[in-house]
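Enquirer: predicted model and sequence follow; I will ask about them next.
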Amino acid sequence: MRVMVLIKADKDSEAGVMPSEQLLTEMGQYNEELVKAGIMLAGEGLHPSSKGARVRFEGKQRSVIDGPFAETKELLAGFWLWQVRSMEEAIEWVKRCPNPMGVSSEVEIRPVFESEDFGAEFTPELREQEERLREQIAARH
């Protein structure tokens, strides 16, 4: 199963404070463990919301809201995409993670939808399209 591991932002990450050399070193070592274990598919840190935007959908209308966004506890500072056997395995890996914000922080784990999760609505034609797109993405990298 694939899971998205979401690192929650804090006031420092939202202010653009960069991680310490020690934390970067610890995270680098942790990422090496994830790669060697065949867990990590992707992972990146995110710039503060002040450099971002949101697009709000209201029916057919679209409106753009420029950052920063007020509710820090709902914002993300980074993510990993992992391939694990179970949610329990993902939880155990997160427990081994260096504390991403140093003091108080939160990491969220969410399963990624797989083709079989969508049922009959995900027709053979849609499945074929999805597979073709994944192949095109892989070929670019």
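Expert: Happy to help now that I have it.
Enquirer: rest of the way, CA atoms for contacts and neighbours
Expert: Noted.
Enquirer: surely Val84 meets Val35?
Expert: No. Because the distance of 11.9 Å does not satisfy C-alpha atoms under 8 Å, Val84 is recorded as not touching Val35.
Enquirer: quick one, which of those two is more surrounded?
Expert: Neighbours of Val84 and Val35, each counted by other C-alpha atoms under 10 Å, are more numerous for Val84; the result is 19 against 14.
Enquirer: next up, a structure to set beside the first:
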Amino acid sequence: MRFMSIVLAKDFMLPTPELAEAIHKIADREIKAGRMIDTAGLLPLATGARVSIKDGKLSVVDGPFVEAKEVVGGYAIFELQTKEEAVALAVEFMQLHKDFMPGWEGTCEVRAFYEPGAEGICDPLAEARV
């Protein structure tokens, strides 16, 4: 089962060298184990843009975004057996932030990828595949 861990923070912050090294060690371990598919940190909001639809109108707004309450700082994609494994990796990852970036506050959200045919989940593309 594929999971994405999404790191959210109040503000963009570059990791300390110690945190970057610790994250690299986890990533290297998980890649070698065949569990990590991809990972990356994201640049500040000022480098991005938002494409939105509101009231039937499409708009593009360049960053930074004044109303941003949380910033997606990065992500990781894993191939794991259970949600519990994904949560354990997220806890390990967040502990590194606690250890190497005192005062940093954030969240790591763990979400499973949609898989066609998953029990109890509506498949919006089912008719298109027929």
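Expert: Structure received. Since the structure is predicted, the reported quantities are computational estimates derived from the model, not experimental observations.
Enquirer: look up how far Val107 of structure 1 lies from the residue nearest the centre of structure 1.
Expert: For structure 1, the residue nearest the mean C-alpha position is Phe79 (3.1 Å; C-alpha atoms, centre = their mean). Taking C-alpha to C-alpha, to the nearest Å as the measure, Phe79 of structure 1 and Val107 of structure 1 are separated by 9 Å.
Enquirer: with Pro68 of structure 1 instead?
Expert: Pro68 of structure 1 sits 21 Å away from Val107 of structure 1 when distances are taken as C-alpha to C-alpha.
Enquirer: same question for Gln129 of structure 1.
Expert: Taken as C-alpha to C-alpha, the spacing of Gln129 of structure 1 relative to Val107 of structure 1 amounts to 33 Å.
Enquirer: run a quick neighbour tally on the aligned partner of Val71 of structure 2 in structure 1.
Expert: For Val71 of structure 2, the aligned residue in structure 1 is Leu75 (criterion: TM-score structural alignment). Around Leu75 of structure 1 there are 18 other residues, counting by other C-alpha under 10 Å.
Enquirer: quick one, what contacts Leu75 of structure 1?
Expert: When contacts are counted by C-alpha atoms under 8 Å, 6 or more residues apart in numbering, Leu75 of structure 1 touches 8-10, 49.
Enquirer: in the longest helix anywhere in structure 2, what's buried?
Expert: In structure 2, ranked by residue count with DSSP state H as the criterion, the top helix is helix 83-100. By neighbour count on 16 or more other C-alpha atoms under 10 Å, the buried set for helix 83-100 of structure 2 is 86-87, 89-90, 93-94, 96-97, 100.
Enquirer: where exactly do the strands run in structure 1?
Expert: Secondary structure of structure 1, counting by DSSP state E: strands at 2-8, 40-45, 53-58, 61-66, 76-83, 107-111.
Enquirer: superposed on structure 2, where does the fourth one end up, distance-wise?
Expert: What that stands for is strand 61-66 of structure 1. Once the two structures are superposed, the average separation between strand 61-66 of structure 1 and the matching residues of structure 2 is 1.2 Å (mean C-alpha distance after the TM-score superposition for structure 1).
Enquirer: okay, that strand sits on what stretch of structure 2?
Expert: Following TM-score structural alignment, the partner segment of strand 61-66 of structure 1 in structure 2 covers residues 57-62.
Enquirer: how about residues contacting that stretch?
Expert: 46-53.
Enquirer: is it true that Ile39 of structure 1 touches Gln83?
Expert: Yes. The pair Ile39 of structure 1 and Gln83 passes the contact test of C-alpha under 8 Å, sitting 5.0 Å apart.
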